[in-house]
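> just need the structure, nothing else, for what follows:
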Amino acid sequence: MAHRVRSGTNKSVDTLNGIPRKESTAARTTYSKNSDNESIYESIVNFLASAYNSETQEFLGRTALGWALILSFYIVFYMSLALIYSGMWFLWREVILNADSPKYSGPEDGLAWSPGVSHVPIIDPDRKSTLIRFSRSNDTQTEELANFMYDNFLKFYEPDYWTSANGNFIDCTSGRTDDDIEKVCEFKLDDIRPCTLEDGYGWGDGQPCIILKLNKVNNWWPENYNESEVPDEIKDVWQKNVITLNCYGSDPVSRESIGAIEYYPMQGWSFDYYPFTGQQGYKSPLVAVQFMELPHRMAVFITCKAYTKNMVYHASYGLGMTQFEIISD
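Below you'll find the model as predicted:
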């Protein structure tokens, strides 16, 4: 029979085999957890003891005043960063990218102190080419051209886009009747008939309408020519208080082949729409130029030039003029 005896070392010994009995796993686990808890507690106590110096009343090496000063510094520092960022954002959003104010606004901008002339459509999405090529017999293409002009530009002249609740629009059909320059003359798409979406802007008939406008320059006032100063090329069509528009072939061959040209609603832009001062809802007036007799399968190079006494011309920058080419297949 086997007998169990207690050894002198307090360990249970199997007298049959002479092998010490193993302690239970639960006992060892409990002991280990207690040791870990004591170790964590001691670590916390040691950290607090080292973090706070009761003699100098410092926490992590700084007094309460020191912590208050450094906290105040970072509060002021990050508030300053926030104010700088907010100021730059406001400057970018409200001044540089302000939809109601142009980028150039005075003689300090050099050549920009004169409006450029823009035309629609520009087919090239990268705006690197001014060539307009179309086939009058291709109904799909001519319809796409008409829709392109309307969707990307002309629809913004619909009343839903320019009607203002503050009543700053006036009817200038018979001339401006209000001297308040903050009042904006209405421009309606009906004014450029027969160049309308319903008529496909003439593309399907081979008589395309090109829409022209003067770019906005803040506080630019057009000036009248004296009668003796009117350029020869517009003497027959020049009117007082109108920025005269003249389109012609850019080279001798184009001048011979360009054919008849019609302008709607007039051959230029009335002074009544100027100056632009950032008025709410302002839309630049338009002139529709319709080419009635374009030749087939021949490139026609066209220049359209605006005339007034204080107009500056620069072909590369499009100041005072615009140039494009049309090929009708």
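
> going by C-alpha atoms from here, please, whenever you check contacts or count neighbours.
Noted.

> so residue 329 makes contact with residue 141?
No - in this structure residue 329 lies outside contact range of residue 141 using Cα atoms under 8 Å: 11.5 Å.

> which stretches in the stretch 151-300 of the chain count as strands?
In the stretch 151-300 of the chain, the segments counted as strands under DSSP state E, counting those that start in this stretch are 169-170, 184-185, 209-214, 242-249, 261-264, 268-270, 286-291, 299-307.

> including mean neighbour count and distance to residue 33, could those strands go into a markdown table?
Shown next, in a markdown table, are the strands of the stretch 151-300 of the chain (neighbours: other Cα atoms under 10 Å; distance: least, Cα to Cα, whole Å):
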| stretch | mean neighbour count | distance to residue 33 |
| --- | --- | --- |
| strand 169-170 | 17 | 84 |
| strand 184-185 | 25 | 84 |
| strand 209-214 | 22 | 85 |
| strand 242-249 | 21 | 94 |
| strand 261-264 | 18 | 94 |
| strand 268-270 | 23 | 92 |
| strand 286-291 | 24 | 87 |
| strand 299-307 | 22 | 92 |
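
> let's compare: structure for the following, please.
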Amino acid sequence: MHDEAYYERRVPIRDLGPWKNFLRFLWDRERHTVFDRTLKQWGQLGLFYSCFYGLLFTLFGLHMRIGFKNIPKDRPYMEHPSPGKSITGSRILFHQPLNRDSHSGHPGLGFVPNIHAYDSLAPVIWINKNNPQSRPQRYIDTINNFFNDYRNSYVYNYKCDSKKKPCFFDINSLGKCSTSPYGYSEPYQPCVYIKFNKRFGWTPIYYNTTSELPEYMPLKLKSVIKSTPQAHIWISCSGVTNFDNQHMGNIDYLPLGGFSVKYFPFTGHPNYLSPTVALLFNNITGVTGLFYLLFFSGLIVLFSICMVGLMATIRKDKPTWTLDQSLIGSSPGLGFRPISDNPRQLALIFYKNNNETQIKTWTRRLDDYLEHYRNRTMLPNRQRCDYKFPKPKEGNVCAVDLDTDFGICSPSNQYGFNNSSPCVFIKLNKIFDWVPEYYQLSELPSDMPKDLVDHIKSYGNSSELNTVWVSCQGEEAEDREFLGPIKYFPEIRGFPGYYYPYKNIDGYLSPLVAVNFKRPTRNKIINVECRAWAKNIIFHQRQKIGMIHFELRIDD
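Next up is the predicted model:
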């Protein structure tokens, strides 16, 4: 059957533009819709969700009614699985009891003051009056809050002869640990309070004077149990490691080293308070403080001896290890400037030829790098050198003259960036005492670029051959085509030998070669590689040894 109404609904609605489309969405006169639905559709949708959520609320209400009807008010709905099997002995390390019968029905232990400080995963009791996080008052306030309920004794059964009221626990029985500042003042003898977690209906099976005590129980605790007729759940505390045991000092247990069984079982009384044992650390501060004083004093003495020995072997005028004996070896690497501030694009030089801001950014980077080269007053001991007089005076170094030797690549010409013919400065990294081995005319390698070979041969057998030569070209054939003509400054096209060796004399600056890319193709990323040529410079293209790689792009 052909349904005309169905096909009318399939016809796309005419586009009226963003604003009118929105108004039509709110109210469409032609289709009589509000928010793209008719009143009938909104009614059907509202009826569906009313029924749906009404059913959900009804089911939820039935579940809650059944649940509350079956939950007793005076005891937990679920209890531990073995009420008859109970703890008979316990050791603590402030966080975990070790039980005679260890399973899920046993209660745990807690302690006060339990403060997480310094973002540690475990609680730390660290007393330092000068630190806001570990000042003593913070621990005192925590203990006061803990004792507030214990001091409200009017609802308690003092004689423990009634099941209607919980047994009274007298905090005065804790002796020194019952009153502020609880040992958190000088001389520091801090108190830590161990309490039993509540477990409904749990009754302890305790050790007594006739019980067979476990082998792992401390000897001191065994003697206490054998001499104490009263029934208790006993505890013992020790350091986690031998180091802790040696420096935690003596511990007094107040009022006794355990919890009296008269406080058990817990029957759900709202005013029930767990019994508490106070641990009084008598001399932990003095022993630990003395240990750390001696420990760190010894470290400082050993460190000082090592530093004196190290400084005695280090010379200020030269490295202890040089050339092949050193980590950097005897083959210098290459560097270039300018480089980007973006760590992900250190090798990319990119700007638009009509963007003055970008051009100034690159020229400013070169200005900053070349500041020492330009300002002759910043570095001493510099003198003009050439191939005829290659050796400077004793204590002097050969100067690098940017104004006379670098043509268009000088600061006054904005290094060619404003004319879309940028200059990139190449330098040889400094290695103490390194002297280049120069190529003679008969020794030129076969892989040396032809234009560089012709350039070297033009000098004949003159002293200019004592140069570390530099060549730059595109990395691939396409890059070489896009790169265009190149000019080098100074015209010698390399690093003159009279700058070497580097002797760490004040005022020394590495010689520079400025590479001027005269007409690089626009809107293309051009991969450029530059290489230094000397017989004792190792070259490896894949590992970028003896060469540098950078990318150049100039957009319209």
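
> what touches both of residue 329 and residue 141 of structure 1?
Common contact partners of residue 329 of structure 1 and residue 141 (Cα atoms under 8 Å, 6 or more residues apart in numbering): 134-135.

> now render the strands of the stretch 151-300 of structure 1 as TSV, adding distance to residue 320 of structure 1.
Formatted as TSV, those follow (distance: least, Cα to Cα, whole Å):
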stretch	distance to residue 320 of structure 1
strand 169-170	27
strand 184-185	22
strand 209-214	8
strand 242-249	10
strand 261-264	18
strand 268-270	12
strand 286-291	14
strand 299-307	5
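
> between the ones you listed, which one is nearest to residue 69 of structure 1?
Smallest distance to residue 69 of structure 1 across the strands of the stretch 151-300 of structure 1 (Cα to Cα): 56.7 Å, for strand 184-185.

> which elements pack onto the closest one?
Contact analysis of strand 184-185 of structure 1 by 3 or more Cα pairs under 8 Å, 6 or more residues apart in numbering; DSSP states H and E lists strand 169-170 as its packing neighbours.

> what range in structure 2 does the strand it packs on sit on?
With TM-score structural alignment applied, strand 169-170 of structure 1 matches the range 382-383 in structure 2.

> give me the mean distance between that stretch and structure 1.
Compared with structure 1 after fitting, stretch 382-383 of structure 2 deviates on average by 2.5 Å (mean Cα distance after the TM-score superposition for structure 1).

> just the residues contacting that stretch, thanks.
By Cα under 8 Å, 6+ apart, the residues outside stretch 382-383 of structure 2 that reach it are 392, 396-399, 507-508.

> can you give me the neighbour number for the aligned residue in structure 2 for residue 203 of structure 1?
If you follow residue 203 of structure 1 across to structure 2 using TM-score structural alignment, you land on residue 417. Applying other Cα atoms under 10 Å, we find 25 residues neighbouring residue 417 of structure 2.

> do residue 81 of structure 1 as well
For residue 81 of structure 1, the tally of surrounding residues (other Cα under 10 Å) stands at 11.

> for it, helix, strand, or coil?
helix (DSSP: H, G, I helix; E, B strand; the rest coil).

> tell me where the stretch 201-350 of structure 2 has strands.
232-234, 251-254, 258-260, 276-281, 334-337, 348-352.

> please identify the deepest-packed of those strands.
Mean neighbour count, computed with mean count of other Cα atoms under 10 Å, is highest for strand 276-281 among the strands of the stretch 201-350 of structure 2, reaching a mean of 24.

> can you tell me how far residue 253 of structure 2 sits from residue 194 of structure 2?
Relative to residue 194 of structure 2, residue 253 of structure 2 is positioned 10 Å away (criterion: Cα to Cα, to the nearest Å).
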